[in-house]
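**Student:** Only the shape, not the letters, is given here:
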């Protein structure tokens, strides 16, 4: 995902789509049947499921269209209704969204011209929920991608809401459209795939770490650690001390989830939070080179009695540039911790090989499949 180029944009799309009109559904038709039906010739379908619920007229009308017209008020029976919007906030929402994008960008692209197919597969490979990205080797290629966005998503009633780029369009009319899309075009920092993107310097960063020094229970400490979103684990070395501290609390049988820590433990937690919160924001360059360049993935592993970890770098063989990609670590539980250091080193190597293999699949891009 980080094998990006000179010109880049990130777009955010609306979360609504028209559902296909179903022909006289029956109550015996299962949700799984309709789920499979997403892959058929249904235009504009992201959410096309029928649900069966025990409800009356008023209850069903809040969720969707009632399939059975003649239901007396207060007569609670099994009725079927269907969603006309993609429901966000549900456990199934991310899967429905990615299935919809797969239908739009992969399945329906089979008859498109090769260049348009390549663009759609690139967008899909750089998607993070409703945030989609495209990389290009020139401003002209980026302009062409921008022009084709409407024709790709508009037939499915999905419209571009925001558009950010680190490039200026040479076409004045396209630049005007871009200015309308970029409501905060004067802001240097924008969100990109779960990270912060500084467009002027073309660097990526996570949100500055912030641990709550006032947390006094296991529940509060776990909550404040988990609230620091770091998709590529940039801040792993800084957060590891806090994670190890929480692991020690887990082994304490005298501490329940809402039991207050002792004064000694509270002082130790305060020292940890002061160290983490004073750390600067970590930034890494976004661009690594062109897709036509050759690259080498380089992994390092290490292990201790407390954890084992791997750090991955990528080297551009054409320019010689080396870039940080990600890190991953695993804390050891009591069972694994009794193993010898050589054994833990082997576990670290296995983790590194696993991450390298997954990264190679991801970074190979859409043309690899």
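**Tutor:** In hand now; what should we look at? These figures come from a predicted structure and were not determined experimentally.
**Student:** use CA for all of it now, contacts and neighbours both
**Tutor:** Will do.
**Student:** The nearest residue to residue 344 once chain neighbours are set aside - how many residues pack around it?
**Tutor:** Nearest residue to residue 344, sequence neighbours excluded (C-alpha to C-alpha, 6 or more residues apart in numbering): residue 303, at 5.9 Å. Look at residue 303: counted by other C-alpha atoms under 10 Å, it has 22 neighbours.
**Student:** Against residue 251, how distant is residue 303?
**Tutor:** In this view, residue 303 and residue 251 are 21 Å apart by C-alpha to C-alpha, to the nearest Å.
**Student:** Over to residue 32?
**Tutor:** With C-alpha to C-alpha as the criterion, residue 32 and residue 251 are 43 Å apart.
**Student:** In contact with the residue nearest to residue 344, which residues are there?
**Tutor:** 309, 341, 344, 345, 348 (C-alpha atoms under 8 Å, 6 or more residues apart in numbering).
**Student:** Same check on residue 222?
**Tutor:** Residues near residue 222 by C-alpha under 8 Å, 6+ apart: residue 246.
**Student:** Going toward the C-terminus from the host helix or strand of residue 297, what's the next helix or strand?
**Tutor:** Applying DSSP states H and E as the criterion places residue 297 in strand 295-303. Toward the C-terminus, strand 295-303 is succeeded by strand 307-316 as the next helix or strand (DSSP H and E).
**Student:** Same question for that following strand: list its buried residues.
**Tutor:** Of the residues in strand 307-316, 307, 308, 309, 310, 311, 312, 313, 314, 315, 316 count as buried by neighbour count, 16 or more other C-alpha atoms under 10 Å.
**Student:** outside of it, which residues touch it?
**Tutor:** Contacts of strand 307-316 (C-alpha under 8 Å, 6+ apart): 288-289, 293-303, 321-332, 344-345, 347-349, 351-352, 356.
**Student:** Produce a PyMOL select command limited to the buried residues of those residues.
**Tutor:** A single PyMOL command selects the buried members of the contacts of strand 307-316 (16+ other C-alpha under 10 Å):
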select buried, resi 288+289+295+297+298+299+301+302+303+322+323+324+325+326+327+328+329+331+332+344+345+347+348+349+351+352+356
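**Student:** here's the one I want to compare it with:
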């Protein structure tokens, strides 16, 4: 992909570190399990002692003095979340808020009106809670385990979202679920029906599942399950794309290209784990 050399590799295992050329290492020595050891990248931290990823939010990021559209955009962009673990905060709360600023037709250095200042301060308070979030680096699999992939999608008037979990089934233990990745998109300002938005979220999930399975060769034939709370989407998927009007047919055809109707299941809205990414954590 572009012919670039990947550099700044880090490991807490000496054998792995020694196999990496020195000019490609992030540190001269393998990381120990000292609680002070950590690797930072744009606000994302890896703690080798607990083998956890965390988010480091700096105090200067949380400055609330006289917010403008420019400082709001800068703060939202400062969160590094490549796998979508923070989607309810980053995309729903952050990008939806930015959309409101554009609708207000504010210039970049205009101060926010009082009602939006209060909403922004609420968002900043939620950002401080990100410091306590920990995501395991290792999802807990071994060669003897059975792995299932479960994807969930949802939509609202403001956002569509998809999330994927792995379900690890071990011989003598309770199955364990691990968050893998998520993706959220703010809906366009042009009005669309909820069923169409739900269908768009199903397309988003199908694409995201393809990316996950392509990233791990051994997962190509892994049991895959797709979940939606929309019975309308399930009815569209149960029939041939040619039966539906062009827009719906095109979306159904894209989903059918990488999944079968038998892989799609229904769940109730209040059981959908991606609900918070389309309605915000305060509403879920």
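**Tutor:** Thanks, I have the structure now. What you see is a predicted model, and the numbers here were worked out from it, not measured in a lab.
**Student:** gap between the counterpart of residue 38 of structure 2 in structure 1 and residue 102 of structure 1?
**Tutor:** The alignment partner of residue 38 of structure 2 in structure 1, by TM-score structural alignment, is residue 190. As judged by C-alpha to C-alpha, residue 190 of structure 1 and residue 102 of structure 1 stand 26 Å apart.
**Student:** do the same with residue 350 of structure 1
**Tutor:** To residue 102 of structure 1, residue 350 of structure 1 is 32 Å away according to C-alpha to C-alpha.
**Student:** Give me the more crowded residue out of the two.
**Tutor:** The neighbour comparison of residue 350 of structure 1 against residue 102 (other C-alpha under 10 Å) goes to residue 102, with 19 against 14.
**Student:** show me what contacts the closest residue to that one other than its chain neighbours?
**Tutor:** The spatially closest residue to residue 102 of structure 1, leaving aside those adjacent along the chain, is residue 124, at 7.2 Å (C-alpha to C-alpha, 6+ apart). Neighbouring residues of residue 124 of structure 1 by C-alpha under 8 Å, 6+ apart: 101, 102, 105, 106, 132.
**Student:** swap in residue 133 of structure 1?
**Tutor:** So residue 133 of structure 1 contacts 8, 9, 10, 11, 123, 126, 127 (C-alpha under 8 Å, 6+ apart).
**Student:** CSV please, covering these and showing secondary structure.
**Tutor:** Shown next, in CSV, are the contacts of residue 133 of structure 1 (DSSP: H, G, I helix; E, B strand; the rest coil):
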residue, secondary structure
8, strand
9, strand
10, strand
11, strand
123, helix
126, coil
127, strand
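**Student:** Write a PyMOL command that selects only the buried members of those.
**Tutor:** Applying 16+ other C-alpha under 10 Å to the contacts of residue 133 of structure 1 leaves a buried subset, and the PyMOL line that selects it is:
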select buried, resi 8+9+10+11+123+126+127
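**Student:** what's the most distant pair in the contacts of residue 133 of structure 1?
**Tutor:** Across the contacts of residue 133 of structure 1, no pair lies farther apart than 8 and 127, at 13.4 Å, counting by C-alpha to C-alpha.
**Student:** Please, where are all the helices along the stretch 1-150 of structure 1?
**Tutor:** For the stretch 1-150 of structure 1, helices defined by DSSP state H, counting those that start in this stretch occupy the ranges 31-36, 57-61, 93-105, 114-125, 139-153.
**Student:** Measure how the third one sits relative to helix 139-153, angle-wise.
**Tutor:** Which is helix 93-105 of structure 1. 110 degrees (axes from the mean of the first three to the mean of the last three C-alpha atoms, to 10 degrees).
**Student:** how about JSON lines for the contacts of residue 303 of structure 1, with secondary structure and distance to residue 282 of structure 1 added?
**Tutor:** Formatted as JSON lines, the contacts of residue 303 of structure 1 follow (DSSP: H, G, I helix; E, B strand; the rest coil; distance: C-alpha to C-alpha, whole Å):
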{"residue": "309", "secondary structure": "strand", "distance to residue 282 of structure 1": "19"}
{"residue": "341", "secondary structure": "helix", "distance to residue 282 of structure 1": "31"}
{"residue": "344", "secondary structure": "helix", "distance to residue 282 of structure 1": "29"}
{"residue": "345", "secondary structure": "helix", "distance to residue 282 of structure 1": "28"}
{"residue": "348", "secondary structure": "helix", "distance to residue 282 of structure 1": "25"}
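**Student:** Could I get those in JSON lines, plus columns for distance to residue 238 of structure 1?
**Tutor:** Conversion of these to JSON lines gives the following (distance: C-alpha to C-alpha, whole Å):
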{"residue": "309", "distance to residue 238 of structure 1": "14"}
{"residue": "341", "distance to residue 238 of structure 1": "23"}
{"residue": "344", "distance to residue 238 of structure 1": "22"}
{"residue": "345", "distance to residue 238 of structure 1": "22"}
{"residue": "348", "distance to residue 238 of structure 1": "19"}
